[in-house]
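> here are the coordinates; sequence isn't available:
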């Protein structure tokens, strides 16, 4: 079960003017499950995307990049789960382009205005005939209030659907931001999330939209790790339909600061939901690193701790073997780190204890306190590097027996 997370009800996921969603059971890998999703966008919508840094990036990622290079006037997104269409070579590229052509014909748009996305098993062919056969059902199901169904239809090993929504008042107008994401394993984004889609009815100029997307990714999906693996299919998309009556041409626009804050809040909620639903996770862990010379330095330390199997298994066992955290900090490639100045705290819901300072265990630390905090479902590790003012927070989960079981049985 996910750590303190429940999918929002349909009523709490606000429609975004200019976006309609439809889902279908296409039988792409398994029968009797929703596995195909279509987003139809009104004319005038702008779209930005960031994608995986994995060199074995999937065919749909390659097609998405190409179509975005041709313009931001996208009209549709199509998402399948079950088969990732990754490691499939030229046939995989053809399947992705055939998918775009089929969507374009149904919606009366150009195929370059369609973005395809896939998630699931790598190195297996995507049955495009089943996908295309399911598309008319998606079109018939297109509705503005279908975010809840879409969140379920993009799941793979997720145990819960992940969604978030905000309505904010900006310059006297109501602006909506709604998004969905999927992911539970193979999580160490190198640009964004496994699959994430956020839409707003605000108007945002294309260059600013791409900037906002990268900033949102950096503050959210690029700060999470379940297992340190970067997927072949990671994609994060931001859509601005411009139907709320607010237009941001650049970052100096009066409405932009509030809009940016709301978009990043939705992205962070979606990213944290992925960690809370990490495969086999029983604990949600925030690693807050401060006192660095630059933010990237702080993130390296955070990720060193988050990726360590020894640290993660200690959290699963509620075993305060906290020297493992010091070891991870020490190999995080921080040049000229003075360990005498490093301090580490362990925090729970109601308290925080100093674990290490002056190069070793704090004289005030008691193991009973460490055990008590590590038994909690939500834990914070706070690290002060003592060498600057930069800070960053990385989110992770523990590593349990179930992680091995889920991934051993993934294709069964």
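Now that the structure is in, tell me what you want to look at. Bear in mind the structure is a predicted one, so any value in this text is a computation, not a measurement. Residues are numbered from 1 along each chain as shown.

> contacts and neighbour counts: CA atoms only from here.
OK.

> hey, where'd the strands end up in the stretch 251-400 of the chain?
For the stretch 251-400 of the chain, the strands defined by DSSP state E, counting those that start in this stretch cover 284-292, 343-347, 352-357, 360-361, 378-384, 390-397.

> so what secondary structure elements neighbour the fifth one?
Using 3 or more CA pairs under 8 Å, 6 or more residues apart in numbering; DSSP states H and E as the contact criterion, the secondary-structure elements in contact with strand 378-384 are strand 284-292, strand 343-347.

> determine how far the longest one lies from the middle of the whole chain.
Shown here is strand 284-292, whose average C-alpha point lies 19 Å from the average C-alpha point of the whole chain (CA atoms, centre = their mean, to the nearest Å).

> show me what that strand is packed against.
Judged by 3+ CA pairs under 8 Å, 6+ apart, strand 284-292 is in contact with helix 295-307, strand 378-384, strand 390-397.

> between these, which gets nearest to residue 274?
Nearest to residue 274 among the helices and strands packed on strand 284-292 is strand 390-397 (9.3 Å), distances taken as CA to CA.

> right, and the helix or strand after that closest one?
Moving toward the C-terminus from strand 390-397, the next helix or strand (DSSP states H and E) is helix 401-408.

> second one coming, line it up with the first:
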């Protein structure tokens, strides 16, 4: 099945969310961890779901990540995840581990389940202990439902410095059955691969075993979540977790299934959508930047160069000021660690050519500035090393980023 056919079979659902697939419920409440906003959330499925996850590559990993890994190791299946914002529960030693395990137990016992049926995720300030009495009251107050409001409450409960909630939903047909997938995410600052600094949750009613779900997630992560960057800092708490409860009743998906590529595309589009929403909502950001590098021998090299360009502070500030300073782009290319021929490089802001085969091109500064003032900017780099392409997403760097992070704990 070719890529074009696969893409055409995927339908994005307007206002889609994590509760679009059959069998999932969610909730979010204000427990007092934050001053006034929701701060404890839950996703739940009555039918045990195959689970797959990817985690931060930071050597320092928060207690909830270790607890989630522990839950996943038992059977590869979960029935829910409990999440809090305001406190990362990272670098909190033995007490932090006890608190993360306690969160898991409280959520599981609420539904009469064994502890390992739940995963745990936390986000917020590093180095502070959980206020467990508030967390306990929050978990007790959670009443998961399958409503749009319940999905929105969960989306709000996982935010930190985010300005907006992030969600999406897609559907397709596999084995003649409608298969749905929904997602929710948070992430605004301390974002850089691998992973991106974020929490991402994806639900689907597809039938698939844990090992195959992990294969699918691993196959698309490098092209989606690992291709966004905001500020070059890799967090201690990043996690993307996928739950598949099988309620669509399709034949179990495996790499040999005739529509395996359809499922991969469904997961890729969901993940890319969430990743781009995170990049766009970078702390203080006003613009989403997409960089496409074309014509490399290796896809990994194209991706590395694209990430280097979009992560350059000089490129990001130029984007903020709507300055078509392409010299910053080629300088970033040169330090990306990727070998290429500079005299064969072409750079474009959308359709505006500013460098052609290593030669500067006279272009309209007014037209370029007008384009760079848009909320979404696309930069193309063309090389002649091969046929591979890599894409990365990021945002501009503004005065507000400094303001936000200069007083993050206050």
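Received it, and whenever you're ready, just let me know what you need. Since the structure is predicted, the reported quantities are computational estimates derived from the model, not experimental observations.

> quick one: TM-score?
Remark: TM-score between the superposed chains equals 0.92 [TM-score structural alignment, normalised by the length of the second structure]; 396 aligned residues with a CA RMSD of 1.8 Å.

> any idea how far residue 101 of the second structure is from residue 162 of the second structure?
Taking CA to CA, to the nearest Å as the measure, residue 162 of the second structure falls 27 Å from residue 101 of the second structure.

> try residue 89 of the second structure
Using CA to CA, we find residue 89 of the second structure at a distance of 11 Å from residue 101 of the second structure.

> which neighbours do the two share?
By CA atoms under 8 Å, 6 or more residues apart in numbering, residue 89 of the second structure and residue 101 have these common neighbours: residue 64.

> higher neighbour count, those two?
Neighbours were counted for residue 89 of the second structure and for residue 101 using other CA atoms under 10 Å; residue 89 has more, 31 against 21.

> that one matches what in the first structure?
Matched to the first structure by TM-score structural alignment, residue 89 of the second structure sits across from residue 85.

> okay, its match and residue 79 of the first structure: tell me how far apart.
From residue 85 of the first structure over to residue 79 of the first structure the distance is 11 Å, taken as CA to CA.

> if I look at the two, which residues touch both of them?
Joint contacts of residue 85 of the first structure and residue 79 (CA under 8 Å, 6+ apart) are residue 118.

> quick one, which of the helices and strands packed on strand 378-384 of the first structure is nearest to residue 118 of the first structure?
The closest of these to residue 118 of the first structure is strand 284-292. By CA to CA, the value is 27.4 Å.

> in the second structure, what stretch matches that closest one?
Using TM-score structural alignment, strand 284-292 of the first structure pairs with 288-296 in the second structure.

> average distance between that stretch and the first structure?
Its matched residues in the first structure lie on average 0.7 Å from stretch 288-296 of the second structure after superposition (mean CA distance after the TM-score superposition for the first structure).

> what does that stretch rub up against?
276, 279-280, 302-303, 305-307, 309-310, 375-396.

> what ranges do the helices span in the first structure?
59-69, 89-107, 128-140, 147-153, 206-219, 256-276, 295-307, 309-317, 323-330, 367-374, 401-408 (DSSP state H).

> between the ones you listed, which gets nearest to residue 10 of the first structure?
helix 147-153 (5.3 Å).

> average gap between the closest one and the second structure?
Mean for helix 147-153 of the first structure is 1.3 Å (mean CA distance after the TM-score superposition for the first structure).

> what's the matching range in the second structure for that helix?
Under the criterion TM-score structural alignment, helix 147-153 of the first structure matches residues 151-157.

> quick one: contacts of that stretch?
Here stretch 151-157 of the second structure has contacts from 17-19, 25-30, 37-43, 83-85, 165-167, 184-186, using CA under 8 Å, 6+ apart.

> please pick out the residue of the second structure most distant from its centre.
What lies farthest from the middle of the second structure is residue 362; by CA atoms, centre = their mean that is 38.5 Å.
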